[in-house]
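> return atomic coordinates for the entry below.
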Amino acid sequence: MLETLLKRLLQSIVVLWAMSVLTFCAVNLIGDPVHLLVSPTATEQEIAEARHALGLDQPVQQQYLHFVQGAMRGDLGDSFIYNRPAIELIVSRVPATLELAVTALLLSLAIGIPIGIFAGLKPGSRLSRLLMACSLGGVIMPTFWIGMIGILVFSVNLGWLPSGGRGPVSTVLGVPLSVTSWEGIRFLLLPALTLSLFKISLVARLTEAGTREVAGQEYIKFARAKGVGGARLVLRHVVPNVLIPIVTVVGLEFGHLIAFSVVTESVFSWPGMGKLIIDSVLALDRPVVVAYLLVTLVMFVVLNLIVDLLYVVLDPRLRHKAA
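Below you'll find the predicted structure:
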C-alpha cells in the first residue's frame, strides 16, 4: 500500500512539473496585455516602463524561473486587472465552484445510480428502455442550451427558480456556503442540475452495464437460491460490486465538473472560478489564467490519487496485491 502511494506521489510530481511548463508557455503566447493596462495615449517609454514593471521584458526562461520560485512560495503573481495576488483571487472563488460541483455530483449519483440499477435488473422492461433512451439526452445536448432552456422554463415561465447569481451565503468553518438556507438552495438548484445532466447519463449507463454484468454472476444466482432477494440482494451483493468502477469514473468526473463548470457558471452568472477565468482570458490577465490552470491541475492530480487509493480499498484483490 505504501509503495503504491509513493509511486503515485512521484508520478503526480512529474505531471505537475510537466504541465506547469506547458501551461506557462501556452499562456505566454497569448497577446500582450500591456496595451490593455496603459492609457491609449501612452508613449512608447510609458509602455516600456509598464512592461518592465510586470516583468514582461525578460526572456521567457527567466519569467518561468521566477514563476516556479514564486509558486513554491505560494506566490503566482499579481493580477494585472485586479491588482491582487492571483492565487488569492482563485481561492476566493473556489468555494462557489466546489459547492456547485459537489451538488452536481451528488445529484448525478442520487439520480443515476437508482436508474442504472433498475435498468440493469429489468433490462427487457419498457420503463428500462425508456430510461436508457432518455439518458442519451444528457449526452448529446450541449450544456449552454440546457441551461438556457432551464432558465426559460423554470425562471421565466414558471418563476420557480432564480435565473442567475448566487443566493445568500453563510460561513461554515470559515467557508462561505449557500446551501445553508432554502433561498441559497433555490439559486443553486438550477445550475447544479444543468451541470449534472451529462454525469447523470454517464452514471446511469455505467451502473446499468455493471448491474447487468453482476446480475449474471454465480454468487448472485447462489444468493437467490438461498432465498435472498429484493432490497437485501441489491444492497448486499449488487451495489458493492457495481460501485468499484463507478468510484473510479466518478472521481475523475468530479475533476471534470470543476474544470468544465465554466459554461454553466457563465450562463447562470455563478461567481466561481469558471466565470473568473473567462473574464481573465478576455482581459489577457496572465497571472490569473496561469493560477487557475495550475490550481485545477492540482485538483485533478489529488483526485486521481484519492481515486486510486479508494479503488485499492474497495477491491479486495487489489488490496491483497498492494499488501
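> contacts and neighbour counts: CA atoms only from here.
Noted.
> quick one, strands of this structure?
All strands of the chain, identified by DSSP state E, fall at 170-172, 175-177.
> what's the first one in contact with?
Outside strand 170-172, the residues that touch it by CA atoms under 8 Å, 6 or more residues apart in numbering are 176, 177, 178, 180.
> tell me how far the second one lies from residue 183.
What it means is residue 177. Going from residue 177 to residue 183 by CA to CA, to the nearest Å gives 12 Å.
> compare those two (neighbour count), which wins?
Neighbours were counted for residue 177 and for residue 183 using other CA atoms under 10 Å; residue 177 has more, 21 against 16.
> ok, which of the strands of the chain comes nearest residue 161?
Ranking those by their distance to residue 161 (criterion: CA to CA) puts strand 175-177 first, at 18.2 Å.
> can you list contacts of that closest one?
Contacts of strand 175-177 (CA under 8 Å, 6+ apart): 95, 96, 99, 169, 170, 171.
> what does stretch 311-323 give?
Contacts of stretch 311-323 (CA under 8 Å, 6+ apart): 1, 3, 4, 244, 247, 248.
> can you list the buried residues in that stretch?
By neighbour count on 16 or more other CA atoms under 10 Å, the buried set for stretch 311-323 is 311, 312, 313, 314.
> next, the second sequence, to be compared with the first:
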Amino acid sequence: MAFIIRRLVQSVVVLFLTSAIVFLGVYAVGDPLEILLPADASMAERAQVVASLGLDRPLYVQYAAFLGNALQGDFGRSFVFNQPAIQLILQRLPATLELAFVALILSIVIGLPLGMWAGLKPRTAVDETIMTGSILGFSLPNFWQGMMLIMIFAVWLGWLPSTGRGQTGEIFGITTSLATVDGLRHLFLPALNLALAQIALVIRLTRTGVQETMPLDFVKFARAKGLRERRIVGVHVFKNILIPLVTVMGVEFGSLLAFAVVTETIFAWPGVGKLIIDSINNLDRPVVVAYILVIVTMFILINFVVDLLYAVLDPRVRGRS
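Alright, predicted model coming up:
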C-alpha cells in the first residue's frame, strides 16, 4: 500500500510539473492570430479574437485558469476546430491505440522467437543473420523504413494499400480496423513500420536473456532431472527472461503511442499523431497542450501497471516494496 501511495504522489507531481513546462513552452511560441485571422483584419477584430481566446491576460493567469479547468477535464477549445481539445483527441486516440497495440503484438510475435532462436544458437550463421537484421531495425530511420515499405508492398508488388485506415467494423462495440479484411490490409504496413525498432529491441533482449540464463544452475538441475530441452527452454528459461521483457515492453508501448506521429504522417493514418502535427502547424495551442498531457498521463499509468506486473512475476520486488 505504501508503494502504491508513493507512486501516486510521484505521478501527481510529474503531471503538475509537466503541465507547467508544456504550457509555458507552447504559449511562448508563435502567435495563433497570424493563422486564425486574415492579413487584412482590423485592430478591432484582432482585439475581439484576443479577448475571446483569453490571450490578453497575463500568462500566469492563463495557466491558473487552464489548470483549474484541466482538473475538471476541460483543456480548452481548439482555436481551429472550435471544439473541446480533449474531444478532438479522444476521437482520434482509438486509431492510435489500435496502431500501437498491433505494433506491440507484432514486435513480440516476431521478435521473441527470433531472439530465442539466436540465443540458443550463439555464434552461428543463424545468430549472425538475426542480429544483423536487428541492427538494421535500430539504425535505419523510421520514416525511411516506412517509405521503403510503401515502395515495395504498395507500389512494386501492389499487395497492400499505403494510406488511410480502410473499412472499420465493431468488436464488442468498439470501432476497429481489426474487424474487417480491408481494415487489416490498411493496418499491416503502418503497424509493421512502427514495430520494426521494437522487434529489434525484443530480439536483442531475448537473445541476451537466453544466453545469460542457459548456463545457470537451475537449468543444469532441470537437465539432470531428465526434463526435455523443449520444456526447459519453453517453461523455465522463458519465465526467467519474461520479467525484464515485460518491463521494457510496457514502457515501449508508451513510446509507441508517443512516437506514432511519424508513422501516422507517412501512412495518412487518422490518429492523434497526425492531429498533433496539424495542430502544431496551425499553432492550435489547446490541442497541443492537451495531447502532451494525455500522453504523459498514459505513460504514468502504463509504468504503474508494469510495476504491478513486475511485482507479480518477481516476488522479491514485493518484498522490497
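> before we move on, the earlier item: mark which of the contacts of strand 170-172 of structure 1 are buried, thanks.
Using 16+ other CA under 10 Å, the buried ones in these are 176, 177, 178.
> dump those residues to JSON lines, plus distance to residue 217 of structure 1.
Converted to JSON lines, these look like this (distance: CA to CA, whole Å):
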{"residue": "176", "distance to residue 217 of structure 1": "47"}
{"residue": "177", "distance to residue 217 of structure 1": "44"}
{"residue": "178", "distance to residue 217 of structure 1": "45"}
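> if we can go back for a sec, mind checking which of the strands of structure 1 is nearest residue 274 of structure 1?
Here strand 175-177 is closest among these (CA to CA), at 17.2 Å.
> mean deviation, that closest one versus structure 2?
Comparison of strand 175-177 of structure 1 with structure 2 after fitting gives an average deviation of 1.6 Å (mean CA distance after the TM-score superposition for structure 1).
> distance from that strand to the middle of the chain?
Its chain's C-alpha centre and that of strand 175-177 of structure 1 lie 18 Å apart, by CA atoms, centre = their mean, to the nearest Å.
> then stretch 126-139 of structure 2?
Averaging C-alpha coordinates over stretch 126-139 of structure 2 and over its chain gives two centres that are 23 Å apart (CA atoms, centre = their mean).
> buried sites along that stretch?
Neighbour-count burial for stretch 126-139 of structure 2, counted by 16+ other CA under 10 Å, picks out 126, 127, 130, 131, 134, 137.
> looking at these, which are in helices?
126, 127, 130, 131, 134, 137 (DSSP state H).
> could you pull out the helices in the stretch 51-200 of structure 2 for me?
59-70, 85-120, 125-139, 142-149, 181-213 (DSSP state H, counting those that start in this stretch).
> the longest one vs structure 1, average offset?
Read it as helix 85-120 of structure 2. Mean for helix 85-120 of structure 2 is 0.5 Å (mean CA distance after the TM-score superposition for structure 1).
> which part of structure 1 matches that helix?
Here helix 85-120 of structure 2 aligns to structure 1 at residues 86-121, judged by TM-score structural alignment.
> buried ones in that stretch, by neighbour count?
Residues of stretch 86-121 of structure 1 classed as buried: 86-90, 92-105, 107-109, 111-113, 115-121 (neighbour count, 16+ other CA under 10 Å).
> please apply the same query to stretch 11-31 of structure 2.
For stretch 11-31 of structure 2, the neighbour count (16+ other CA under 10 Å) marks 11, 15, 18, 19, 22, 23, 24, 26, 27 as buried.
> before we move on, back to that, for the contacts of strand 170-172 of structure 1, give me a markdown table that also has distance to residue 293 of structure 1.
Formatted as a markdown table, those follow (distance: CA to CA, whole Å):
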| residue | distance to residue 293 of structure 1 |
| --- | --- |
| 176 | 23 |
| 177 | 24 |
| 178 | 25 |
| 180 | 30 |
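> so which of these is the closest to residue 147 of structure 1?
The closest of the contacts of strand 170-172 of structure 1 to residue 147 of structure 1 turns out to be residue 178 (CA to CA; 19.9 Å).
> that closest one contacts residue 186, doesn't it?
No: counting by CA atoms under 8 Å, residue 178 of structure 1 sits too far from residue 186 to count as a contact (9.4 Å).
> spit out the residues that contact those two alike.
By CA under 8 Å, 6+ apart, the residues touching both residue 178 of structure 1 and residue 186 are residue 167.
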